[in-house]
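Chemist: Give the three-dimensional model of this entry:
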Amino acid sequence: MMYLTRRSKMYRRKCSVSWAWIYYTHWGTFHTLQPLIAQLKAGEDVAVKPVNEFYYSYTYLNVEKCEAKDSIRLMYVVKSALQNFDKRMGIRNSWGFESRFSDVEIRTVFLVGMKPDEPHLQKLLAKEVEEHKDIIQANFSDSYYNNTLKTMMGLHWTYCYCQKVKYFLFVDDDYYVSTRNMLRFLRDPANYPNYLENYVVSAVNEYKEYLYAGYVFENAHPIRWVFSKWYVSLDEYPYSEWPPYVTAGAYVLSRKSLEDLYFGSIYTNKFRFDDIFLGMAAKYASIKPFHHKEFYFYRKLYDKEGYKWVIASHGFDDPKELQEVWSEQRSAGNA
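Modeler: This is a model prediction of the structure:
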């Protein structure tokens, strides 16, 4: 493994930025990360430097979204394409509505990149930011194969600015989400939804210090068929099996798990598939992902009763349909 690095200063807890050029032949460093993570959390210098820090500048930070008198129970961190103005509006008018529960502090932000060849989109975004103040944007190209950069931006931004947030749901902008079920799940992840059959709980839940949950794949293999969209060559990934990983469309992190995953990510070489990249980072940071079937990485066939316990479901590209489904589930007491 070879690394060639140039750094302007030592890594500090203040989220300083540095540059790295890496020859990718492995997941990352050959070191136990837990002692390094402890040192970095304490703001100490470390002998083994990160290999993959997020160094892009922010166009819009909107750190006010992380400010609160006490604590923020849940933050939706929505990965959105720059041009998806209608999807963001559909989310604000449905599951991303921050005042859904008067006794629970919830925030919603959207992560976007840049499209330098379409300057009119940036002008429209500026108006959106002025009106809603919920956009986080950094100076990298907004494209499918830069989803890992968008994920890194989300980890960097939340780690640096959102100390008062207890849980984060990272989710794509084509998902249906039930806030009620999300909060129910956080109360007792291992027994959701079975425990709800015995008694009714309020939306104020207990806090689980370490949680990284979603739909988990174990023992999955790289696709070697060259015509596949997800083809991975042996040069890019010379191993026969992926690490356990959570599908990147929707996953929830407690604050402490987010911190460890953030540090795991900066010691993990960049990989173009964001869910695999997070699987690598989680394994490095000794985080075990928790599987739950009510996170649907595919479009669960909709019917009113069938969505009673759904936490998140992929496949809602139409904002109008999203709002209709969410409204029906809210009326049924499921959202």
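
Chemist: drop to CA atoms for contacts and neighbour counts, all remaining ones
Modeler: Noted.

Chemist: Enumerate the positions of stretch 220-231 that are buried.
Modeler: residue 222 (16 or more other C-alpha atoms under 10 Å).

Chemist: what sits up against it?
Modeler: 232, 233, 240, 241, 242, 243, 244 (C-alpha atoms under 8 Å, 6 or more residues apart in numbering).

Chemist: ok, those vs residue 206, which is closest?
Modeler: Nearest to residue 206, judged by C-alpha to C-alpha, of the contacts of stretch 220-231 is residue 244 at 26.9 Å.

Chemist: Could you give the number of residues near residue 162?
Modeler: Number of residues near residue 162 (other C-alpha atoms under 10 Å) recorded here: 21.

Chemist: want to put them side by side, so please do this one too:
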Amino acid sequence: MVKDSKASKDLWKCIRSLNPSQQEKAYELLNEDGVKTNNVSDICLQNSIHYGERKSFWNNTDQILSDLKEKVSSNIIPLNSLLLETVFREDPVKLFEVFESVELLFVVKSHILNFGKREAIRQTWGYVKQLRIKIIFVLGHLHNMDHFADLESKWHKDIIQLNIEDKYENLVYKTIYALLSLSKLNIRTEYVHCVDDDRLVNAINVYDIARQNIAQSDTVMLGFMVNLSRPARSMTSKNYVSFEDYPFLYFPSYIIGGTILTNMKTIHMLSIGIQYVRLIHIEDVYIGMVATAFKIEMRHHSGFLPFKKSVLMFSSYLSSPGYDHAYALLRDWTLIEQNEKINTKR
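Modeler: Purely as a prediction, here's the structure:
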């Protein structure tokens, strides 16, 4: 049976809006244990009367995918104009000139003012002796603060900074241009994890899960997946989306932005897809739209927590949010190390 929840009610409402043949297909995806919501919601997205025509958001993706298989590129004109030549304050190629092959690359979206949080990450989960990992922080710019970011970049050599104001509405551009630069430079890494700077990450667990679930030939993203999410229509919400920007009832399935784990093949496909899918400012939703349009598989993994858990459970999860202050990350990392020493002595 389907559990009585808001998401379930929304799902049934969505199913009822389909025509009979589409409803039959949706019902086939239901089972006694519950709803395969990602599959059913995809049907709703593709066919529901609430969505109307999708061509205003992406066009000819089937043709583009066919072109890519045959000749590696497509002649279809992109919807978005993305200028790599001018968007970076300093060419990322300089950052990767001495870049060695790594097992896991962390792309950390960080506000320019979060100097302490970045330093805390470097001293904690960003430094793991057991793995070959690399941390890259993606920042925007802020008047009178760029000089300090320049000094930090010269010292640590782990920062990509955009010529775009560092505010929440521009978060999507950090992800977009990080993907484009990684794809263009063809970074040598087995896996890529896109993460926010307020997370505590278990790098070893993340790498192990990647090896178990993501083949290098796959186009797939792993993370905490959200289904049947509605756009925020209240103008007081930081996630407000107008009907003009997004007129549909539901968002496609998407993975929370701070939890995306993938490989370079998928990075290449995403970097192509973002050129052909109309932009909205909600970063994780937008990447979900690109994945849906370009048939990139999304898989849910509960190890990427949507809420903070005790550090005593650190060994069992992949990442936890809730670290808005550097001291909290440093404090909990010390507790983790102390707990590991105690367990080793037993």
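
Chemist: In ChimeraX, how would I select just the buried ones from the contacts of stretch 220-231 of structure 1?
Modeler: In ChimeraX, this line selects whichever of those come out buried by 16+ other C-alpha under 10 Å:
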select :232,242,243,244
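
Chemist: what's the most distant pair in the contacts of stretch 220-231 of structure 1?
Modeler: 233 and 244, at 19.4 Å, using C-alpha to C-alpha across these.

Chemist: can you give me the helices for the stretch 201-335 of structure 1?
Modeler: 255-266, 274-284, 319-331 (DSSP state H, counting those that start in this stretch).

Chemist: with structure 2 superposed, average distance for the first one?
Modeler: Think helix 255-266 of structure 1. Following superposition, helix 255-266 of structure 1 is found to deviate from structure 2 by 1.1 Å on average (mean C-alpha distance after the TM-score superposition for structure 1).

Chemist: which part of structure 2 lines up with that helix?
Modeler: Per the alignment by TM-score structural alignment, helix 255-266 of structure 1 matches residues 264-275 in structure 2.

Chemist: the strands in the stretch 201-335 of structure 1, which residues?
Modeler: 212-217, 245-254, 290-291, 295-296, 312-314 (DSSP state E, counting those that start in this stretch).

Chemist: Mind putting those into TSV with mean neighbour count?
Modeler: Formatted as TSV, the strands of the stretch 201-335 of structure 1 follow (neighbours: other C-alpha atoms under 10 Å):
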stretch	mean neighbour count
strand 212-217	21
strand 245-254	25
strand 290-291	18
strand 295-296	24
strand 312-314	23
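
Chemist: will you turn those into CSV that also has distance to residue 83 of structure 1?
Modeler: Converted to CSV, the strands of the stretch 201-335 of structure 1 look like this (distance: least, C-alpha to C-alpha, whole Å):
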stretch, distance to residue 83 of structure 1
strand 212-217, 27
strand 245-254, 18
strand 290-291, 32
strand 295-296, 25
strand 312-314, 19
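
Chemist: Residue 180 of structure 1: which of those is closest?
Modeler: strand 312-314 (11.1 Å).

Chemist: Residues in contact with that closest one: which ones?
Modeler: 174-178, 249-250, 294-300.

Chemist: Hmm, residue 166 of structure 2 is touching residue 110, no?
Modeler: No: using C-alpha atoms under 8 Å, residue 166 of structure 2 makes no contact with residue 110, being 9.1 Å away.

Chemist: residues shared between the contacts of these two?
Modeler: residue 139.

Chemist: quick one: which of the two has more around it?
Modeler: The residue with more neighbours, out of residue 166 of structure 2 and residue 110 and counting by other C-alpha under 10 Å, is residue 110; that gives 24 against 21.

Chemist: distance of the aligned residue in structure 1 for that one from residue 110 of structure 1?
Modeler: With TM-score structural alignment as the criterion, residue 110 of structure 2 lines up with residue 80 in structure 1. Counting by C-alpha to C-alpha, to the nearest Å, the gap between residue 80 of structure 1 and residue 110 of structure 1 amounts to 6 Å.
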